[in-house]
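>>> Here you go, sequence then predicted model.
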Amino acid sequence: MLSPATKRIMVVDDEHDIVAIIQNILKRYGYNNVDSFTNPIEALHEFEGANGSSYDNNRYDLLILDIRMPVISGYEFAKKAKSIDPKIKVILMTAFEIDDDKSRQDLPVMKYDELVKKPFALNSICKAVERQLASQ
């Protein structure tokens, strides 16, 4: 398994404070290749360029996406990302109440790997990242 320093992570949330917090905490845990975006369209273009090519060195290993964003939701982003790179790991974030038993029914039918509820404890986002990267 690659060390955290070699993993490439993209964080997308329309709130600048959220992406800054996640980027800073992940860097403290040794994840040095963290790109953050507050514009989901710009982020999707970056992802397409990185993961849509056959060159593996610049590929993203994990996406951390807010569900509710303007222009394109985290669901839509994840669906497009999975069509470009079916192996990409996706962590979705939401500030809205979700009942675990009910979440699979209410959430759109799409493939995501983990759901994190905001506000989250800083170490919980790191643990989610560790789980997803360890399962690659």
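Nice, thanks for sending it over.

>>> all contacts plus neighbour counts: C-alpha atoms, from now on.
OK.

>>> Please list all residues in contact with Met93.
Met93 is in contact with Ile64, Leu65, Asp66, Ile67, Leu115, Val116, Lys117, Lys118, counting by Cα atoms under 8 Å, 6 or more residues apart in numbering.

>>> between the residues you listed, which is closest to Thr6?
Closest to Thr6 out of the contacts of Met93 is Ile64 (16.8 Å), distances taken as Cα to Cα.

>>> so who does Asn33 touch?
Per Cα under 8 Å, 6+ apart, neighbours of Asn33: Ala5, Thr6, Lys7, Arg8, Ile9, Lys27.

>>> Next up, a structure to set beside the first:
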Amino acid sequence: MEKKKVLIVDDQNGIRVLLMEVFSSEGYVTFQAPNGKLALEIVRQESPDLVLLDMKIPGMDGLEILKHIKSIDRDIKVIMMTAYGELDMIKEATDHGALMHFTKPFDIDEMRMAVNMQLRGGEPKNRYAVGS
């Protein structure tokens, strides 16, 4: 079975390193990007199964990146990471297809469990039943 791919997009190096370690040890192939431009290149080349996306990134912000990811491949799962009370942005992100969000500083175990649930099942692949 092919390994699932996780892309971590955050301008903070420490967070990228931490998440890369966590998800590599979970058996995922991990990629990282400090900005939107690089993130979208990786999305096009590697088509990750899931993207952990920081809301506040200099240059192209998380919402913009999210819209681009979804226009490249609607099926890529996206979990947002937000700093603090960015509730209006969180709602907009959800409208654009983000599955959930974690507020920093997040509980790394909760994040790990959420990603595992998204990538290893625990719920149907799509939130909608597909009729024949």
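Great, that's in hand. Computed from a predicted structure; not experimentally measured.

>>> Need the TM-score between these chains.
In this superposition the chains share a TM-score of 0.81, using TM-score structural alignment, normalised by the length of structure 2; 120 aligned residues with a Cα RMSD of 2.0 Å.

>>> Out of the contacts of Asn33 of structure 1, flag the one nearest to Ala43 of structure 1.
Using Cα to Cα, the contacts of Asn33 of structure 1 come closest to Ala43 of structure 1 at Ile9, 11.6 Å.

>>> how many neighbours does Val6 of structure 2 have?
27 (other Cα atoms under 10 Å).

>>> Can you tell me what it aligns to in structure 1?
Applying TM-score structural alignment, one finds that Val6 of structure 2 aligns to Ile9 in structure 1.

>>> Select only the buried ones of the contacts of Met93 of structure 1 in PyMOL?
The PyMOL selection below is limited to those of those classed as buried (16 or more other Cα atoms under 10 Å):
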select buried, resi 64+65+66+67+115+116+117
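
>>> Turn the contacts of Met93 of structure 1 into TSV, including distance to Lys87 of structure 1 and secondary structure.
TSV is the format used below for these (distance: Cα to Cα, whole Å; DSSP: H, G, I helix; E, B strand; the rest coil):
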residue	distance to Lys87 of structure 1	secondary structure
Ile64	14	strand
Leu65	16	strand
Asp66	19	strand
Ile67	20	coil
Leu115	17	strand
Val116	20	strand
Lys117	23	strand
Lys118	25	coil
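
>>> Could you pull out the helices in structure 2 for me?
13-25, 36-46, 62-72, 87-95, 108-120 (DSSP state H).

>>> Most tightly packed of these?
With neighbours taken as mean count of other Cα atoms under 10 Å, the helices of structure 2 reach their highest mean count in helix 62-72, at a mean of 19.

>>> neighbouring contacts of that helix?
Counting by Cα under 8 Å, 6+ apart, 36, 39-40, 43-44, 53-56, 76, 78, 80, 89, 92-93, 96-98 sit against helix 62-72 of structure 2.

>>> Apply 10 Å and report the result again.
9-10, 35-37, 39-41, 43-44, 47, 51, 53-57, 60, 74-82, 89-90, 92-94, 96-98 (Cα atoms under 10 Å, 6 or more residues apart in numbering).

>>> Which stretch of structure 1 lines up against it?
Helix 62-72 of structure 2 maps onto residues 74-84 of structure 1, going by TM-score structural alignment.
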